[in-house]
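Q: Kindly generate the corresponding structure for this input.
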Amino acid sequence: MSVAVPSARGRVRAAVVPYPLIVGLLGVAVLLSVVVATGVGPVRVPAGEVGRILVHHLAGGGDTTANADLIVWRLRFPRVLLGAVAGAGLALAGAVVQSVVRNPVADPYLLGLSSGASVGAVAVITTGVSVLGALTLPVAAFAGAAGAMAVVLLLARHRGRLLPLRLILVGVTCGQLLGGVTSFLLVSTQNSAAQQQIVFWLLGALSGAGWNVLAVPAAVVAGGLVLLTVRARRLNVLVLGDEAAAALGVDASRLRLELLLVTTLLVGTVVAVSGGIGFVGLIVAHLARMLVGADHRRMLPVTAGLGALFLLWSDVAARTLISPAELPIGILTAFLGVPFFLLVMHARGLAADGAP
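A: Sure thing, here's the model as predicted:
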């Protein structure tokens, strides 16, 4: 099947700059940003020295006793990489959710995924359970997201089909309920340290990044990008609506289920290691469409790259704006996301007639 449904305006914009050049420039920007961002902090490390340290370790060299080596390799580089991975994952999830529910202002929060992950993580923090050691909180967060998605999928089915409007309504309702559960767990605990940890985690934080937590989300996001890119042609068809998809031989309900399962895996894994970071998918997916058009074969890789850049630099701002203290990264993404949401809503005429 060879189907692509970018808008006419999207095709014109994409033709201005060749797509391979856009991807190449984006890749270079991500690599340079990783090096520069690693050197930014209370103790600044020049980009040249950061590059030498990274090359030394990546070439198989061992740790040194230099303070710069400790700061770069042990502390900041894993955090910067995790920010890039988390940003790419959340951006991809947002792009897919918007296409699945055919709503331009959708993101993973709309389907209750992030709320479910928060319930799982907060339950672990408040109870102090550590059955799996350091993996307990990530596993609980992922289980919460998966459980929320299972409930939403069960309640959103109508005569064996998944309908976009029902997905939104059920997702928003479940998200509100799960948010109430999270708030109850927060206020019911008597542990003030746990309360502080919960609040900071709910607003998003990458301060706990380390080499031990990087491999799993990196593998999941990379695998998710590959799976979604393989399904990009069918995702293009899904945007046209169920009847058009059926006419082209695509089972819209089954495809929607597959895409939502991949999205759940992405969101659950990312939220498990970074907390609740909102608006990334909403902002970045729109920027990617503006840059390369609506064809998911072109848009998804660009979305991942832009998401990595966006969250990487948001984290840099979070750890430097009020240094030596640190802002939860979700505060910054909310400051950017809410105005962007309102602009998109106004541009699309959602306030007037509810149509995307």
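
Q: hey, let's count contacts and neighbours off CA atoms from now on
A: Fine.

Q: For residue 207, which residues are in contact?
A: Residues in contact with residue 207 (C-alpha atoms under 8 Å, 6 or more residues apart in numbering) are residue 79.

Q: let's see it at 10 Å
A: Applying C-alpha atoms under 10 Å, 6 or more residues apart in numbering to residue 207 gives the contacts 75-76, 79, 201, 273-274, 315, 319, 326, 328-329.

Q: do the same with residue 253
A: Residue 253 touches 100, 157, 160-164, 238, 242, 245-246, counting by C-alpha under 10 Å, 6+ apart.

Q: can you check residue 239 too?
A: 5, 98-103, 245, 252, 294.

Q: on that earlier part again, among the contacts of residue 253, which are in helices?
A: Per DSSP state H, helices hold the following members of the contacts of residue 253: 100, 164, 238, 242, 245-246.

Q: ok, the most centrally placed residue in the chain to residue 152 distance?
A: Ranked by distance to the mean C-alpha position of the chain (C-alpha atoms, centre = their mean), the top residue is residue 90 at 1.0 Å. Residue 90 sits 19 Å away from residue 152, going by C-alpha to C-alpha, to the nearest Å.

Q: and what of residue 50?
A: In terms of C-alpha to C-alpha, residue 50 sits 46 Å off from residue 152.

Q: just to revisit the earlier point, how about the contacts of residue 239, which pair is most distant?
A: 252 and 294 (18.5 Å; C-alpha to C-alpha).

Q: Look at the residue of the chain most remote from its centre and tell me its secondary structure.
A: Ranking residues of the chain by C-alpha distance from their mean position (C-alpha atoms, centre = their mean) puts residue 65 at the top, at 35.6 Å. Under DSSP: H, G, I helix; E, B strand; the rest coil, residue 65 falls in the coil class.

Q: on that earlier part again, now the contacts of residue 207 as a markdown table including neighbour count?
A: Listed next are the contacts of residue 207 as a markdown table, based on neighbours: other C-alpha atoms under 10 Å:
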| residue | neighbour count |
| --- | --- |
| 75 | 17 |
| 76 | 21 |
| 79 | 27 |
| 201 | 25 |
| 273 | 28 |
| 274 | 24 |
| 315 | 26 |
| 319 | 22 |
| 326 | 16 |
| 328 | 23 |
| 329 | 27 |
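
Q: Now the second one, please; I'll put the structures next to each other:
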Amino acid sequence: MGLLGLLAATLIASVSLGAVTVPVDVVWTAVAGHLGVPGVHSDPISDQIVWTVRVPRALLGALVGAGLAISGVVIQAVVRNPLGDPYLIGIMPGASLGAVSVIVLGASAVGGVGLSGAAFAGAMLAFAVVFLLGRHNGQWPPARLVLAGVAVGYLISSVTFFLQTIATPNQVQRVLFWSLGSVAGASWEDLVTLSVVVLAGSLFLALNGSRLNALSADTELTATLGINVARFQLLLMLVVALVTGSIVAVAGGIGFVGLVIPHIARLLVGADHRRVLTISLLLGAVFLPLADIAARLLRAPAELPIGVITAAVGAPFFLWLLVAGSGRRTRTRVTRQGRSPRAIEPAPPPRWAQGRSARHCTAVLRGQDLPRRRGLRGGER
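A: All right, here's what the predicted structure looks like:
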């Protein structure tokens, strides 16, 4: 309930704050008038700002954040890599190539589709190539899938960089702004289309949290539960590709959300995916509108790309994880209660092992006898 309340407050703040601040009571009047509340009449100018521009933008930001966050959880579980995100399986680089092709070469060069259509097609094509290359013996081993994603991502990025070298300065500016992401151009049409994809995909992923626990732990364990591992992996990643591809097509290449939010969720509720998926979805829906508010206010009346804010928050967070985790071993317990990860300090060696070599201690534990060494007291070995 706390996260739901925080989400509601964030959405209200996102509608109210900006280059022009709209009072909360005016926001309520404009929204209530469109929802059919009797006796409420909004001002036409406020109605234009609130209902036509800011409400779709706030809701789109929440959808984008939720979709990227829950997709990041699934990718990290499937590839068993804490750095897993849509970049890792080629979706972001593929979408960037499609969008840059339209910006630099024109829509006619990519079959007459628009910017969003080209970005979605590029994302799906890159995803298909990664999964074809990552397949081995009818399955998708995590290490092979990661290597395929990295290789395809670098190859696609090289083509994207080449297109930028032949672009005009105005086109380069458009490419840069798109690649860092924004929800400034939100419309009700985009919101309706994206909401169907994100909500349906998120519901499917959330319902498979227990299976995802088994898959992230061990492939053989998943098979013993009667789950077709290869089919389940493919289905999960196909849903993730559809969700993230649709998001990138509408909002551009927003980074770090799918990478950072899953780790924050695990710190809060543990490693049980039945909880992590839901909490990540809510955290993402809160985080991205907050980042959008910062992008609007820091250079008002101009706007920063939202990816600048997410990177500025995400990079220090990972540095904090690195510093906080140094010098100790972290053990994550996946239990039915979903306990939090516990940091366990290494215990000091027993008295009999102090000052002894690793070979000596191993032999003692195995019950073997070692020849006495010069200088040891009787009975010590």
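
Q: The residue nearest to the centre of structure 1 - that's part of a strand, no?
A: No: under three-state DSSP, residue 90 of structure 1 sits outside any strand and is assigned helix.

Q: What is the aligned counterpart of it in structure 2?
A: Matched to structure 2 by TM-score structural alignment, residue 90 of structure 1 sits across from residue 68.

Q: Going by residue numbers, what spans are strands in structure 2?
A: 329-331, 342-344 (DSSP state E).

Q: Serialize those to TSV and add fields for distance to residue 312 of structure 2 and mean neighbour count.
A: Putting the strands of structure 2 into TSV (distance: least, C-alpha to C-alpha, whole Å; neighbours: other C-alpha atoms under 10 Å) gives the following:
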stretch	distance to residue 312 of structure 2	mean neighbour count
strand 329-331	26	12
strand 342-344	27	12
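
Q: Adding distance to residue 167 of structure 2, write these out as a markdown table.
A: Formatted as a markdown table, the strands of structure 2 follow (distance: least, C-alpha to C-alpha, whole Å):
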| stretch | distance to residue 167 of structure 2 |
| --- | --- |
| strand 329-331 | 48 |
| strand 342-344 | 51 |
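
Q: Go through those and name the closest to residue 174 of structure 2.
A: strand 329-331 (43.5 Å).

Q: Structure 2: which residue goes with residue 293 of structure 1?
A: Matched to structure 2 by TM-score structural alignment, residue 293 of structure 1 sits across from residue 270.

Q: ok, its match touching residue 276?
A: Yes: shown here, residue 270 of structure 2 and residue 276 form a contact pair, counting by C-alpha atoms under 10 Å, at 7.3 Å.

Q: on that earlier part again, filter the contacts of residue 207 of structure 1 down to the ones in helices?
A: Mapping the contacts of residue 207 of structure 1 onto helices (DSSP H) picks out 79, 201, 273-274, 315, 319, 329.

Q: Wait, residue 303 of structure 1 touches residue 287, no?
A: Yes: counting by C-alpha under 10 Å, residue 303 of structure 1 touches residue 287, with 7.9 Å between them.

Q: Identify the contacts common to the two.
A: In terms of C-alpha under 10 Å, 6+ apart, residue 303 of structure 1 and residue 287 are both contacted by the residues residue 281.

Q: so stretch 193-213 of structure 2 matches what in structure 1?
A: Here stretch 193-213 of structure 2 aligns to structure 1 at residues 216-236, judged by TM-score structural alignment.

Q: what distance separates that stretch from the middle of the whole chain?
A: 13 Å (C-alpha atoms, centre = their mean, to the nearest Å).

Q: Check which residues of that stretch are buried.
A: 217-218, 220-222, 224-225, 228-229, 231-236 (16 or more other C-alpha atoms under 10 Å).

Q: wait, which of those is closest to residue 70 of structure 1?
A: Nearest to residue 70 of structure 1 among those, counting by C-alpha to C-alpha, is residue 218 at 22.3 Å.

Q: which ones are touching residue 83 of structure 1?
A: 34, 77, 89, 205-206, 209, 214, 270, 274, 307-316.

Q: Repeat that for residue 274 of structure 2.
A: Residue 274 of structure 2 touches 205-213, 336, 338, counting by C-alpha under 10 Å, 6+ apart.

Q: can I get the residues you listed in TSV with distance to residue 358 of structure 2?
A: Listed next are these as TSV, based on distance: C-alpha to C-alpha, whole Å:
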residue	distance to residue 358 of structure 2
205	47
206	47
207	48
208	45
209	42
210	41
211	41
212	39
213	36
336	37
338	36
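
Q: ok, which pair from the residues you listed is furthest apart?
A: Of all pairs drawn from these, the greatest distance, 18.6 Å, lies between 205 and 336 (C-alpha to C-alpha).

Q: counterpart of residue 26 of structure 2 in structure 1?
A: So, by TM-score structural alignment, residue 26 of structure 2 is matched to residue 49.

Q: typo on my end, residue 95 of structure 2
A: So, by TM-score structural alignment, residue 95 of structure 2 is matched to residue 117.

Q: burial measure for its match, as a count.
A: 34 (other C-alpha atoms under 10 Å).

Q: What of residue 343 of structure 1?
A: So residue 343 of structure 1, with other C-alpha under 10 Å, has 12 neighbours.

Q: Residue 243 of structure 1 now?
A: 13.

Q: From residue 252 of structure 1, how far out is it?
A: 9 Å.

Q: again, but for residue 227 of structure 1
A: 17 Å.

Q: With residue 242 of structure 1 instead?
A: 6 Å.

Q: If you count surrounding residues, which of the two has more?
A: Higher neighbour count among residue 242 of structure 1 and residue 252: residue 252, with 24 against 17, using other C-alpha under 10 Å.

Q: and the more buried one, what is it in contact with?
A: Counting by C-alpha under 10 Å, 6+ apart, residue 252 of structure 1 has contacts 100, 161-163, 234-235, 237-239, 241-246, 258.
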